[in-house]
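# Below: sequence and its predicted model.
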Amino acid sequence: PLGGFVRFKGENDPKVSGGLAAANPWVRLAVLFAGPAMNLFVGIILSAILFYNLGEPLLNHVLVKQVALNSPADQAGLRVGDLIRMVDNQEVNSVEELHSAIYANLGHPTQITYQRGDQVSVITLTPRDPPPEEGAIGIQMGYATKPISWTAAIPRGINAAYEYVRAVLSLPIRIFQGETGPEEGRLVGYKGMFDIYQEIQSPLWFFMVITISLGIGNLLPIPALDGGRIILILPEILIRRRIPPRYENVIHLVGFAMLLMLLLYINLQDFINPVLLPK
């Protein structure tokens, strides 16, 4: 899932008999789409496995997944497995709602209504300025889940992959409109990916995201990537004129050099400005 390089016979030279560059444009188009399509297919399979193994989230049941030792939540008596129902008598039906309600009360005593088994209880705690590696009250939030079958997991895996693709493609627009901060939408390199991997709870989810991201990235119309090669095939299909191979090779060479510089910049940023996941 971390990517791989494949060099086809006659990839850049149409004079090589039986090579990729000598094939008709539709064959080359199919070959170039095959790699990203497989990335997306594998991402769907990994997503379906996740749903089957972990169950379907119950989005109106906010679950306490971890409690930090000596945190406000720990001292107030919250435990792993508790369901958060209300904050200051206001219902919370999502992780986002709970997060917003907690951080709106930093430094102020706050009532938390939670359910443990069949018993509903109320505690009071004071959200703090979050210390490193912990949140304001010291819990990891998540959703309760219910088991589902393989037949139910597959369509949910497809939908989850679709929603992720849609989120990635709409990211530039959301950043431009101010809905998402630049830090949340930043590109990360190898160190950044490792930092994220250390923080997440599901390695399978991590590999699903990487795999789908590779599929999307390879389809971008950038020279040297599959998407860039696809763009250069289109004139041959639409107007029956092929870009001379020597010019095409120069375009890909320049694109590859720019990608290397971008990769270097992104990896340097991972050290200068390390990835910090929200708590």
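All right, it came through fine.

# C-alpha only now, for contacts and for neighbours.
Noted.

# in the stretch 1-150 of the chain, which spans are strands?
Assigned strands in the stretch 1-150 of the chain, in chain order: 56-67, 83-87, 90-91, 110-116, 119-125, 139-146 (criterion: DSSP state E, counting those that start in this stretch).

# buried residues in the fourth one?
It stands for strand 110-116. Within strand 110-116, the residues scored as buried using 16 or more other Cα atoms under 10 Å are T110, Q111, I112, T113, Y114, Q115.

# now for it, which elements pack on it?
strand 83-87, strand 119-125 (3 or more Cα pairs under 8 Å, 6 or more residues apart in numbering; DSSP states H and E).

# relative to strand 83-87, how tilted is that strand?
Angle, strand 110-116 to strand 83-87, by axes from the mean of the first three to the mean of the last three Cα atoms, to 10 degrees: 150 degrees.

# ok, structure two:
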Amino acid sequence: MLITIVSFLVVIAVIILAHELGHFITAKASRVKVEEFGLGYPPRLFGIKRGETLYSLNAIPIGGFTKMAGEEDPKIKRSLASKGRGIRLLVLSAGSLMNALLPLLLFSIAFMVPHNVVVGQVLVEEVAPNSPAAMVGIEPGDTLVSLNEKPVQNISNLQRYTYLNLGREVSLLIQHSDATTEEVQIIPRWKPPEGQGAMGVLVSMTNQTTIRQHEPFWRAIPQGIGECIETFVLFKNAILSLIIGATSMEIAGPVGIAQMTGEVAKAGISPLLEFAAFLS
């Protein structure tokens, strides 16, 4: 329970802090007077004044604020309302922009932090009749080696690459039980029959091993960018799946998100960073 509460508050604080820093930095850069920069909502626990700004920590942790002078009164000196339309738009939208950029940072750090990855061979156990897999000749006992030249090292890889390419033809390299390899073209379905999945295969992992991975920053940053792009694609595909009725909507409130955060935190810092990036 303690891990769940602490990890949830830390994740929320990072996301809120990034958002409010966007407003704060652009306001300061535009010479708008910032009266208070607060993490959490009042009542105030304590505050420190530096220059013209009060930096406060408040009792209600779900939120934050950047209080600027004269947000609606242009007569106040150095007020937000006294600035031009472009400056006001920049300051007000900077929080959302920071939340869009935060995942890039978090994903990159997640790749740099040493973390455990379970790898092995993804083996086909069953093939659904008349499914895309059946139509291209995939059979039980085949091993899925790569998808669009990306190695399939675990079931998570297969699921991710599949859902990134719903409705599009992909190249799937398979190894048959007699050790021969074959590359087939397959189109994962948007709306498969219940229990079949996009390709129509039931898989398991064999020869599992756990390896320790981390990347230097010059590789982690490009991978972080790629992860951000793929996350947006997954969001888009999830929304389209809801529209066409392929999946049902499951809504999690703050308690549900906190529980998920606690479960992810138990897996390590790297997965927690990825989860925070996803929430952002």
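Okay, I see it. Here the structure is a predicted model, which means the values were calculated and not measured.

# Work out the TM-score between the chains.
Comparison of the two superposed chains (TM-score structural alignment, normalised by the length of the first structure) gives a TM-score of 0.46, and 153 aligned residues with a Cα RMSD of 3.5 Å.

# And the helices and strands packed on strand 110-116 of the first structure: which comes nearest V27 of the first structure?
strand 83-87 (54.4 Å; Cα to Cα).

# most packed of the helices and strands packed on strand 110-116 of the first structure?
Per residue and on average, the most neighbours among those fall to strand 83-87, with a mean of 23 (mean count of other Cα atoms under 10 Å).

# residues in contact with that strand?
61-64, 91-93, 98, 101-102, 110-116, 144 (Cα atoms under 8 Å, 6 or more residues apart in numbering).

# export the strands of the stretch 1-150 of the first structure to TSV and tack on distance to L32 of the first structure?
What follows is the strands of the stretch 1-150 of the first structure, written out as TSV (distance: least, Cα to Cα, whole Å):
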stretch	distance to L32 of the first structure
strand 56-67	35
strand 83-87	48
strand 90-91	50
strand 110-116	52
strand 119-125	56
strand 139-146	39
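
# list the contacts for T206 of the second structure?
G120, Q121, V122, L123.

# Among those residues, which one is most surrounded by other residues?
Among the contacts of T206 of the second structure, the one with the most neighbours (other Cα atoms under 10 Å) is V122, at 27 neighbours.

# I'd say that one and L202 touch.
No: using Cα atoms under 8 Å as the test, V122 of the second structure is too far from L202 to be in contact (10.0 Å).

# circling back: which one of the strands of the stretch 1-150 of the first structure lies closest to Y265 of the first structure?
Y265 of the first structure sits nearest to strand 139-146 of all the strands of the stretch 1-150 of the first structure, at 32.4 Å, using Cα to Cα.

# elements contacting whichever helix or strand comes after that closest one?
Once strand 139-146 of the first structure ends, the next helix or strand along the chain (criterion: DSSP states H and E) is helix 150-176. The criterion is 3+ Cα pairs under 8 Å, 6+ apart, and the helices and strands that helix 150-176 of the first structure contacts are helix 25-54, helix 203-218.

# Name the residues of the last one that come out as buried.
For helix 203-218 of the first structure, the neighbour count (16+ other Cα under 10 Å) marks 205-218 as buried.

# Packing partners of that helix?
Where contact means 3+ Cα pairs under 8 Å, 6+ apart, helix 203-218 of the first structure is packed against helix 25-54, helix 150-176.

# what's the angle between it and helix 150-176?
Using the same axes, to 10 degrees: helix 203-218 of the first structure against helix 150-176 is 60 degrees.

# and if you look at the longest one?
Between the axes of helix 25-54 of the first structure and helix 150-176, defined by the same axes, to 10 degrees, the angle is 110 degrees.
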